[in-house]
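*Asks:* this one's sequence-less:
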């Protein structure tokens, strides 16, 4: 169900769902560079992806020294990028290869379907979901095709 939507509105709404949890767990959330750009998406599906990534980031920083999540929006020639980063313990090297495999999980609770489904949603929108390896933080990047003209 594709329709024209503002990407920053989708991101802001997804972040707002967890406001009480951020306060309760004393997690700092930073939204960098709000962009006023439209995309053609199924808004509820893209929100589902962002919510899943934020939930994972919250779980990652719960016991970390730096309880911070960064969300950054950026544009490239053909895509809008949403980077969701946390400063938790990171992803084990062996687990990185399996991140998007259905039913693979490193958590005690959970089905291991979240990242696999999120990637499938992004692919169905002509975009991508990727893990970006950086030493100091864990970053997942959602890329959605830019709506170049309406």
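*Replies:* The structure has been received and is ready for your questions. Because the structure is a prediction, the values reported are computed rather than measured.
*Asks:* please make it C-alpha for all contacts and neighbour counts, starting now.
*Replies:* Fine.
*Asks:* distance of the residue nearest to residue 42 when sequence neighbours are not counted from residue 39?
*Replies:* Counting by C-alpha to C-alpha, 6 or more residues apart in numbering, residue 2 is the residue found nearest to residue 42 once chain neighbours are left out, at 4.5 Å. Residue 2 sits 9 Å away from residue 39, going by C-alpha to C-alpha, to the nearest Å.
*Asks:* then residue 76?
*Replies:* For residue 76, the distance to residue 39 equals 13 Å [C-alpha to C-alpha].
*Asks:* more crowded one of those two?
*Replies:* residue 39 (21 against 10; other C-alpha atoms under 10 Å).
*Asks:* in this structure that one contacts residue 9, no?
*Replies:* No: the criterion here is C-alpha atoms under 8 Å, and residue 39 misses it with residue 9 at 11.0 Å.
*Asks:* what residues sit buried inside the helix or strand containing residue 22?
*Replies:* Element membership for residue 22 (DSSP states H and E) is helix 19-25. For helix 19-25, the neighbour count (16 or more other C-alpha atoms under 10 Å) marks residue 22 as buried.
*Asks:* going C-terminal from it, what's the next secondary structure element?
*Replies:* Per DSSP H and E, the first helix or strand lying C-terminal to helix 19-25 is strand 28-32.
*Asks:* next up, a second structure to put side by side with the first:
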């Protein structure tokens, strides 16, 4: 079977109407588009894998340090309840994030055609504090303070956990990269509006976004970073749309950026 494009055009000649039908073999064009789509998909998957593996590796390194003192492994007698608790919490988070990454990779190829996601009730406090734990080492290295405010504390959202976690990893990572000065601040603020909509804001004290490109930041593969893929924000927008929500951005140069997730 050969894919063919059919075009019909009408014209007049000596007061008579004629139809010109042209047939064109478009197999090569389709092959080129398919190859380009695969290249884009590989870039997306690489971006998301790196974003998840980086905090996992960082957290694993922090857990390893709990068992090392003066460059030597501590003895069994030195392992107290505090170390056991921190190790258990860290390993559980690594396992959950690893499982979420596996599901994400397996499902991303068909994300555009997903009609129903795996929705569940998620406690916003648990979600945000898990993100703080997952990104803690990177935040400490960058000398950034993460503040979390939730009103009311028992706030819940109906969402697909693995995809929403991916959104927050991308957004927090963006905020960290946007803060060049020391003692930066990232605020995660969650609340419910008068019409019972849940809003979660990610606000940073970074350099902000140039107003002239604000209308392009959600376009796939658009990036101002030298090594940026332009995937994070466009993917976040797609995931929020699949949740029936939205994502918006506000920014001031040299003041910071606020990303608002509307559920």
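*Replies:* Okay, I see it. What you see is a predicted model, and the numbers here were worked out from it, not measured in a lab.
*Asks:* once they're superposed, tell me the TM-score.
*Replies:* Remark: TM-score between the superposed chains equals 0.88 [TM-score structural alignment, normalised by the length of the first structure]; 143 aligned residues with a C-alpha RMSD of 1.5 Å.
*Asks:* give me the angle between the helix ranked longest in the first structure and strand 28-32.
*Replies:* Assignment by DSSP state H gives helix 43-61 as the longest helix of the first structure. Interaxial angle, helix 43-61 of the first structure versus strand 28-32 (axes from the mean of the first three to the mean of the last three C-alpha atoms, to 10 degrees): 130 degrees.
*Asks:* helix or strand next in line after helix 43-61 of the first structure, which one?
*Replies:* Past helix 43-61 of the first structure, the next helix or strand by DSSP H and E is strand 68-75.
*Asks:* rewinding a little: and the longest helix of the first structure, how far from the chain's centre?
*Replies:* 5 Å (C-alpha atoms, centre = their mean, to the nearest Å).
*Asks:* got it, and stretch 49-64 of the first structure?
*Replies:* Put simply, stretch 49-64 of the first structure sits 9 Å off its chain's centre (C-alpha atoms, centre = their mean).
*Asks:* and stretch 120-136 of the first structure, by the same measure?
*Replies:* Here stretch 120-136 of the first structure is found 8 Å from its chain centre; the criterion is C-alpha atoms, centre = their mean.
*Asks:* same question for stretch 32-46 of the first structure.
*Replies:* Mean C-alpha position of stretch 32-46 of the first structure versus that of the full chain (C-alpha atoms, centre = their mean) differs by 12 Å.
*Asks:* buried ones in that stretch?
*Replies:* Quick answer for stretch 32-46 of the first structure (16+ other C-alpha under 10 Å): 37, 38, 39, 40, 41, 43, 45, 46.
*Asks:* which residue in the second structure lines up with the last one?
*Replies:* When the structures are aligned by TM-score structural alignment, the residue of the second structure matched to residue 46 of the first structure is residue 164.
*Asks:* do the same with residue 102 of the first structure
*Replies:* Residue pairing (TM-score structural alignment): residue 102 of the first structure is matched to residue 220 of the second structure.
*Asks:* burial check on that match, number of neighbours?
*Replies:* The number of residues packed near residue 220 of the second structure is 17, by other C-alpha under 10 Å.
*Asks:* quick check: chain neighbours aside, which residue is closest to it?
*Replies:* Nearest residue to residue 220 of the second structure, sequence neighbours excluded (C-alpha to C-alpha, 6+ apart): residue 234, at 5.2 Å.
*Asks:* ditto for residue 43 of the second structure
*Replies:* Closest residue in space to residue 43 of the second structure, ignoring its immediate chain neighbours: residue 229 at 7.2 Å, by C-alpha to C-alpha, 6+ apart.
*Asks:* hang on, that neighbour packs against residue 217?
*Replies:* No: using C-alpha under 8 Å, residue 229 of the second structure makes no contact with residue 217, being 11.7 Å away.
*Asks:* what is in contact with these two at once?
*Replies:* Contact with both residue 229 of the second structure and residue 217 is made by residues residue 223, according to C-alpha atoms under 8 Å, 6 or more residues apart in numbering.
*Asks:* what sits against the counterpart of residue 17 of the first structure in the second structure?
*Replies:* Superposed on the second structure with TM-score structural alignment, residue 17 of the first structure falls opposite residue 134. Applying C-alpha under 8 Å, 6+ apart to residue 134 of the second structure gives the contacts 55, 56, 59, 93.
*Asks:* can you list which of these carry over to the first structure?
*Replies:* Of the contacts of residue 134 of the second structure, not one is still in contact in the first structure (both residues aligned by TM-score structural alignment, their matches' C-alpha atoms under 8 Å).
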